[in-house]
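Novice: Sharing a model prediction with you, sequence too.
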Amino acid sequence: MDREEAVAEGTTRRQELADAAISTLARAGMRGLTHRAVDEAAGVPTGSCSYYFRTRQALLQATVERLAEVDTADLADHPVSAEPVDIAQVAAVTADLVERWVTTGRERMLARYELSLESTRRPELHAVLVAAGKAHRAVAQDLLTAAGTSDPPSQAPVLVAFLDGLVFDHLAGAGELRLTTDELRKRFFDLLYGFTRPLHP
């Protein structure tokens, strides 16, 4: 095996282990996340996870980075056009993301909640999560700019928070909010319509 093949194999194995860590977090929570548990979830020999990620912090960081990588792939399915878009299109994109993240992306979201809580006790992990979240806010700002809202930089974090809140309520909230795709689109449309109004003096 030449060096390039070895590097590619190592990258693939790291991704497999990070994916297994995401599944482990979703299933067993932060306490259940151990190097051995990740090995078992990935179906690899014992010691594989600790070989690639020597410490718990290294494993947590790799998991956050993998979440960001997969989220970026999700967002790439809805590229922002260079041409102006209308708020109905933006509402459809964001509603589709919520739908995806509470179904096929459920594990990822649950893992993210576990990591977010852990980050309140680990400043170094919080820094990684903040860096990953910047990509989401940048995409939201691009969408709002293309839609011609009144203040995309300040409105983008609100849109992301609204999206996050809907996902959380669907998966782990105490409420009974269960919106259909059409209802989600309407809620996002209502929010975005408000964003198009002139700013108050």
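Specialist: Cool, the structure landed. Numbers count the residues shown, from 1 in each chain.
Novice: okay, CA-based contacts and neighbour counts for the rest of this
Specialist: OK.
Novice: Just the element for the most centrally placed residue in the chain, please.
Specialist: With distances taken as C-alpha atoms, centre = their mean, the residue of the chain nearest its centroid is residue 71 (4.8 Å). In this structure, residue 71 sits in helix 56-76 according to DSSP states H and E.
Novice: Just the buried positions in that helix, please.
Specialist: By 16 or more other C-alpha atoms under 10 Å, the buried positions in helix 56-76 come out as 59, 60, 61, 62, 63, 64, 65, 66, 67, 68, 71, 75.
Novice: Now do it: everything it contacts.
Specialist: Defining contact as C-alpha atoms under 8 Å, 6 or more residues apart in numbering, one finds that helix 56-76 is touched by 15, 18-19, 21-22, 34-35, 53, 97, 108, 112, 115, 125, 128-129, 132-133, 135, 139.
Novice: put this beside the first:
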Amino acid sequence: MRQNPARRTALLDAAIEVLAREGSRGLTLRAVDAEAQVPVGTCSNYFSNRAQLLLQIMERTRERLTPDPAELAEALAVPPSPELVAFLLRQVHQRMDADRSSYLAMLELRLEGVRRPELGAELNRIHRAGLEENIRFHRDAGLPGDRVAVVLLYLAVHGMIVDDLTVPDVLAGSAGELIDELCRRLLPRDATGNA
């Protein structure tokens, strides 16, 4: 397999676009070659099969949607509060909205994981680890709310993002307003967990 990291990244970015636009059935090595505007067979030089490509897409979407460490550090420079949690969650939504292809590709991967047990197992592992990482981040930053609150926020915000990116007319109000209200209702007023 070839090891040109820039070419591999370009192929994965093309695969994300194909997956988001065409769905899982439209994701072929040849379709990725066409999207990346490279000679036919290039993708197969980097990924031995479709299953390997799907796993690599999963990692690449996470890379693309991960917050910039400097921006995150700047956001955390203020005292912990429900408003700060809402701000951070609005940033999550903004990243997903700005890179819709990555988020839609992630949704397609979840559906494909239902059909492919090996992919489903890997998705479960990665998403479980991501949730635990979010809980640890929340606690380490001294943000208000306990483990259950973080899980509820995760479920609510990710569900809202699915609707906002796929059936936007369903939501009553803006995503930012809904996130603010969710944090006001769910989180205690101070970082110690007291109301």
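Specialist: In hand now; what should we look at? This structure is a prediction, so every number in the text was calculated from the model and none was measured.
Novice: returning to what we had before: what do we get in structure 2 for the residue nearest to the centre of structure 1?
Specialist: Under the alignment (TM-score structural alignment), residue 71 of structure 1 maps onto residue 65 of structure 2.
Novice: To which residue of structure 1 is residue 170 of structure 2 aligned?
Specialist: Using TM-score structural alignment, the equivalent of residue 170 of structure 2 in structure 1 is residue 176.
Novice: give the contact list for that match.
Specialist: Per C-alpha under 8 Å, 6+ apart, neighbours of residue 176 of structure 1: 169, 170.
Novice: roughly how far is the helix holding residue 71 of structure 1 from the heart of the chain?
Specialist: Centroid separation for helix 56-76 of structure 1 versus its chain: 8 Å, with C-alpha atoms, centre = their mean, to the nearest Å.
Novice: Check stretch 81-89 of structure 2 too.
Specialist: With C-alpha atoms, centre = their mean as the basis, stretch 81-89 of structure 2 stands 18 Å off its chain's centre.
Novice: so it corresponds to what in structure 1?
Specialist: Stretch 81-89 of structure 2 corresponds to residues 86-94 of structure 1 when matched by TM-score structural alignment.
Novice: contact partners of the matching stretch?
Specialist: Under C-alpha under 8 Å, 6+ apart, the answer for stretch 86-94 of structure 1 is 78, 143-144, 146-148, 163, 185-186, 188-189, 192-193.
Novice: Helices - which of these land there?
Specialist: Mapping the contacts of stretch 86-94 of structure 1 onto helices (DSSP state H) picks out 143, 144, 146, 147, 163, 185, 186, 188, 189, 192, 193.
Novice: Could you count how many residues lie near the aligned partner of the fifth one in structure 2?
Specialist: If you follow residue 163 of structure 1 across to structure 2 using TM-score structural alignment, you land on residue 157. As a burial measure, residue 157 of structure 2 scores 20 neighbours (other C-alpha atoms under 10 Å).
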